[in-house]
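Chemist: I'll drop the sequence and a predicted model, then ask my questions.
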Amino acid sequence: MRDETVYNCSIIELSQISNRAGNITPVTNFENLPFSISRVFYLYDIPGGEDRGAHAHLECHQFLIAVGGSFDVELDDGRNKKNVSLNRPNFGLHIPPGIWAAEKNFSSGAVCLVLASHKYEENDYIRDYNEFKKIK
């Protein structure tokens, strides 16, 4: 975890299959993503001005997609910071373990889809920024 930097976070373009009835974007373990998906969840109905996330993981990889609307992700590795805007449903952000991430500036009606490498385990979360800095 300690070796990861914000430069290890990457935007990945997913394939888009288009036809007259709309688009389909498939996501496949180890084909589109550098990990196997164990958990899927999504964030929605986020009130204006509210932020989400603001934590890091010890082992879990995450892949965030703005399937509707837009939002920003503030990434922090303890030394460097980087902001990424997500606003297209065929692009996602891979966040490896050891990166502090906070989702901000949600547009009205935004939906954030999260694909995670691990099932929920509270012990995998670092929710205190000062603790995160000590670990890094």
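Modeler: Sure, I can see it.
Chemist: when you work out contacts or count neighbours from here on, use the C-alpha atoms and nothing else.
Modeler: Will do.
Chemist: tell me the centre residue of this protein?
Modeler: The centroid of the chain falls nearest to L64 when counting by C-alpha atoms, centre = their mean (3.3 Å).
Chemist: okay, pairing it with this:
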Amino acid sequence: MGKELMETTLRGSELLKLEEFGDERGSLIALEALKNVPFDIKRVFYIYNTNPDSPRGFHAMIDSYQVMVCVNGSVDVVLDNGTERQTFPLSSIHQGLFVDKMIWHEMHNFSEDCILMVLTNNPYTEEDNLIGYENYLEMIK
């Protein structure tokens, strides 16, 4: 699909390299469905103005994929596929973290200036969120 991986990661996730274009006028990074984002984008949202001591997430998406890009500041994203758990520090606009459906995710250590942009393949529905780690482990068995 034209995506370039930065490194091998936890099964169910990929760290994507986002290509920068620029000249003396400035720089640009484009996110394009089915090119450097491996799905058709249906929703984009930002997490910002967070409390550094208040982690977020703690759920899995049942039928949605995500790409997370830290467009400012930094955050640690913890992903868990039921057998492996890995922390991905995000602090560069040049990388996107692909999170497959049914991957547990948590966000920790938000910098005060963090802006985390998230692209998904589905509009939001409450039914798509799997809350509770024990519920998650039961569902993936």
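Modeler: That came through, no problem. These numbers come from a predicted model, not from an experiment.
Chemist: I'd say the residue nearest to the centre of the first structure and V111 touch.
Modeler: No. Using C-alpha atoms under 8 Å, L64 of the first structure is not in contact with V111; the gap is 10.1 Å.
Chemist: got a list of what the equivalent of the residue nearest to the centre of the first structure over in the second structure touches?
Modeler: Aligned counterpart of L64 of the first structure in the second structure: M68 (TM-score structural alignment). When contacts are counted by C-alpha atoms under 8 Å, 6 or more residues apart in numbering, M68 of the second structure is found next to 96-99, 116-119.
Chemist: now M68 of the second structure: which helix or strand?
Modeler: strand 66-72 (DSSP states H and E).
Chemist: which residues of the first structure does stretch 118-134 of the second structure align to?
Modeler: Using TM-score structural alignment, the residues of the first structure aligned to stretch 118-134 of the second structure are 114-130.
Chemist: in that stretch, what counts as buried?
Modeler: By neighbour count with 16 or more other C-alpha atoms under 10 Å, stretch 114-130 of the first structure contains the buried residues 114-118, 125-126.
Chemist: can you add distance to N19 of the first structure and secondary structure and give those back as TSV?
Modeler: Shown next, in TSV, are these (distance: C-alpha to C-alpha, whole Å; DSSP: H, G, I helix; E, B strand; the rest coil):
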residue	distance to N19 of the first structure	secondary structure
V114	26	strand
L115	26	strand
A116	29	strand
S117	31	coil
H118	34	coil
Y125	41	strand
I126	43	strand
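Chemist: for those residues, could you give me a markdown table that also reports distance to Y44 of the first structure?
Modeler: What follows is those, written out as a markdown table (distance: C-alpha to C-alpha, whole Å):
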| residue | distance to Y44 of the first structure |
| --- | --- |
| V114 | 11 |
| L115 | 15 |
| A116 | 17 |
| S117 | 21 |
| H118 | 21 |
| Y125 | 21 |
| I126 | 23 |
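Chemist: S85 of the first structure maps to what in the second structure?
Modeler: In the second structure, S85 of the first structure lands on P89 (TM-score structural alignment).
Chemist: nearest residue to its match in space, please, no chain neighbours.
Modeler: Sequence neighbours aside, D76 is the residue nearest to P89 of the second structure in space, at 4.3 Å (criterion: C-alpha to C-alpha, 6 or more residues apart in numbering).
Chemist: got it, and V84 of the first structure?
Modeler: V73 (5.2 Å).
Chemist: quick one: the residue lying farthest from the centre of the first structure and N90 of the first structure, what's the gap?
Modeler: Using C-alpha atoms, centre = their mean, the residue of the first structure lying farthest from its centre is R20. It sits 30.1 Å away. Computed as C-alpha to C-alpha, to the nearest Å, the R20 of the first structure to N90 of the first structure distance reads 17 Å.
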